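Novice: Sequence first, then the predicted structure, then my questions.
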Amino acid sequence: MDKPTVVITGGSSGIGKALAKEFASKGANVIIGARKKEILEKTQRELSAMYTAGNTVHSYELDVSNEKSIAGFIQNCVKDNRTIDILINCAGIAVCKEIENTLSEEYKDTAAINYLGTVLTVRHALPYIKKNAHSRIVNISSMAGIMGVYGYSAYTPSKYAVVGFSEVLRAELIPYKIGVSLVLPADTDTPQLVNENRTKPVITKKISGTIKPMTVEKAAQAIIRGIEHGRFLIIPGFESKLVYTLSRFFPGLMYAYSKFIIKRHIKKHTE
């Protein structure tokens, strides 16, 4: 594909920003969308400095919890006869607290951004994506989207939903020769992880502490390799692939491990 146009939601920080930089370095045209204007503009400046003649970078404010904002963003993406060759849905939030400590609004916001934000972005972009055979939609879920982890009662269901949506989307787009990729990253060193760790229960930290957070650069490189190879399932990192395999083929083992961590923690703090 000659100088594809890559549209990335949540492209101003974290994995989205790292993906934008990787695609920029490969000569692609990049369009990013995010909520925070100042961070968005800063990222655009960084991307613009990487470009050579003939390439473009654009950024537009985007709130994926608001359908009107999504519709406006997509219209901005396709103006001046631009195409959408690759759509990457990175926008998301993470809330990690026990159920009793998670607010009703946090459940609603997590579902609205992580799941509905992905669905509605795809729906508004699809008429334009269909114009280009062999284009691709990439949805970012999480390792927490395939297993229930203590403390993620808001986050995990929203990412499970992205998995199911991506599987349906993959089937429905077969007639149009449009590819779909589902990304399952584990903990990645992002601003979102920093915020998440502020409220993360000790038990959750013990369970997730078995895997060292991956850098956003390595995660982005793994995702792009998966896209280039046309893979549906993209799991960055060897340790994440191992956890995926164990959770898929030995689900009881993963539950037993979590149960062991939880019981040991309870015993330690009740003795």
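Specialist: That came through, no problem.
Novice: use CA for all of it now, contacts and neighbours both
Specialist: Noted.
Novice: Tell me where the stretch 151-271 of the chain has strands.
Specialist: 179-183, 233-234 (DSSP state E, counting those that start in this stretch).
Novice: And the first one, what does it pack against?
Specialist: Helices and strands in packing contact with strand 179-183 are listed as strand 136-140, helix 155-172, strand 233-234; criterion 3 or more C-alpha pairs under 8 Å, 6 or more residues apart in numbering; DSSP states H and E.
Novice: let's bring in a second one:
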Amino acid sequence: MNKNNKRSTWKYGQPKTAFISGGGSGLGLNIAKELIQEGANIAIFDHGRSDDLVQYLNQLIVHNDQRIERYIVDIADPKALDKAMNSAVSEVGVPDFALNSAGILRTATFSKLSYETFEQVINVNLIGSRNFAFSVLQHMQSGGHLILVASLAGIVGSYTHAAYAASKFGVVGLAEVLRLELKLKGISVSVICPGEIDTPLLKQERIDGSPITEMMNDFAGVLSVEDAINGIMKGLKTRQYMITPGFRAKLTRAIARKFTTLFHLIADSKLAKAYSKFQSK
């Protein structure tokens, strides 16, 4: 657990039962670890790449009656997700914290991005967010907290991110509507919009992706996993609506949302420099 998070408290009480999609890796796994060490019961919904995930997470529990279960399910399959969540409610408990972290990234310039790839990204990132929210809200009660993971790419467009940005802009739009509708039911909504985080996924994108994308995204900076999780957890503990860890990423978000013309000038300038440098690629 991050030392900074140990000193912070949950404004509305710490979660008792958390449902987390994509909890087998990345942000989902790291937030699951934080919550386990806070004493929460955890239900993870993912594709199941690691057979020893539950065994590993059980080593982090702080009291003997904590429950950690895993459900292998496709987030894009609403019926299967409903079934898995019904089982989780029976076996782990009614969720008062629910985080949709499942997502994929596929990059290419739009003219080279196949329909099938575009559809896959939309189905996992946007339709999956819809499915997760719809399923969990059949069980969540007043006082609960629903969190959707979007991206800084859900605020600003980036080179080669047509499918990813379209899906994440959609997630932000969904969160905006849910924030209003669920307020009437006493349920809080947050949307996490981080910039780039130094993970194996980012390292692989650096290998496979466009150097133009890397140069343009440099404006928002890259956070370590520890710094990203620390910033996200602070936002979650106060139920902040839009959570973007890191000063440079926050600045990027602010400029893009409040000074769009200025942001376009900055982006166009970086694009011109990157294209000049890497046009042969």
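Specialist: Ah, there it is. Since the model is a prediction, treat every value here as computed from it, not as a measurement.
Novice: Would you pull the TM-score for this pair?
Specialist: Between these two chains, after superposing, the TM-score reads 0.92 (TM-score structural alignment, normalised by the length of the first structure); 267 aligned residues with a C-alpha RMSD of 1.9 Å.
Novice: follow-up on the earlier one: dump the helices and strands packed on strand 179-183 of the first structure to TSV, plus distance to residue 18 of the first structure and mean neighbour count.
Specialist: Converted to TSV, these look like this (distance: least, C-alpha to C-alpha, whole Å; neighbours: other C-alpha atoms under 10 Å):
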stretch	distance to residue 18 of the first structure	mean neighbour count
strand 136-140	13	25
helix 155-172	21	20
strand 233-234	16	20
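Novice: so which of the strands of the stretch 151-271 of the first structure gets nearest residue 48 of the first structure?
Specialist: strand 179-183 (26.6 Å; C-alpha to C-alpha).
Novice: Residue 4 of the second structure contacts residue 232, correct?
Specialist: No: look at residue 4 of the second structure against residue 232 with C-alpha atoms under 8 Å: they stay out of range, at 11.7 Å.
Novice: neighbour-wise, which of these two wins?
Specialist: residue 232 (22 against 11; other C-alpha atoms under 10 Å).
Novice: From residue 184 of the first structure, how far off is the counterpart of the more buried one in the first structure?
Specialist: Taking TM-score structural alignment for the superposition, residue 232 of the second structure sits opposite residue 223 in the first structure. For residue 223 of the first structure, the distance to residue 184 of the first structure (C-alpha to C-alpha, to the nearest Å) stands at 10 Å.
Novice: for the stretch 151-281 of the second structure, what spans make up the helices?
Specialist: Counting by DSSP state H, counting those that start in this stretch, the stretch 151-281 of the second structure has helices at residues 162-183, 200-208, 211-217, 225-237, 247-258, 260-278.
Novice: ok, average deviation of the fourth one from the first structure?
Specialist: Taking mean C-alpha distance after the TM-score superposition for the first structure, the mean distance separating helix 225-237 of the second structure from the aligned residues in the first structure is 2.2 Å.
Novice: One more: the third one?
Specialist: Superposing on the first structure and averaging over aligned pairs (mean C-alpha distance after the TM-score superposition for the first structure), helix 211-217 of the second structure comes out at 0.9 Å.
Novice: just the first one next, same as before
Specialist: Following the fit onto the first structure, the mean deviation recorded for helix 162-183 of the second structure is 0.5 Å by mean C-alpha distance after the TM-score superposition for the first structure.
Novice: go on, the last one?
Specialist: Between helix 260-278 of the second structure and its aligned stretch in the first structure, the superposed structures give an average distance of 2.4 Å (mean C-alpha distance after the TM-score superposition for the first structure).
Novice: residues shared between the contacts of residue 223 and residue 184 of the first structure?
Specialist: 234, 235, 236 (C-alpha atoms under 8 Å, 6 or more residues apart in numbering).
Novice: Take the helices of the stretch 151-281 of the second structure and lay them out in JSON lines including distance to residue 94 of the second structure.
Specialist: Formatted as JSON lines, those follow (distance: least, C-alpha to C-alpha, whole Å):
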{"stretch": "helix 162-183", "distance to residue 94 of the second structure": "17"}
{"stretch": "helix 200-208", "distance to residue 94 of the second structure": "32"}
{"stretch": "helix 211-217", "distance to residue 94 of the second structure": "39"}
{"stretch": "helix 225-237", "distance to residue 94 of the second structure": "19"}
{"stretch": "helix 247-258", "distance to residue 94 of the second structure": "34"}
{"stretch": "helix 260-278", "distance to residue 94 of the second structure": "42"}
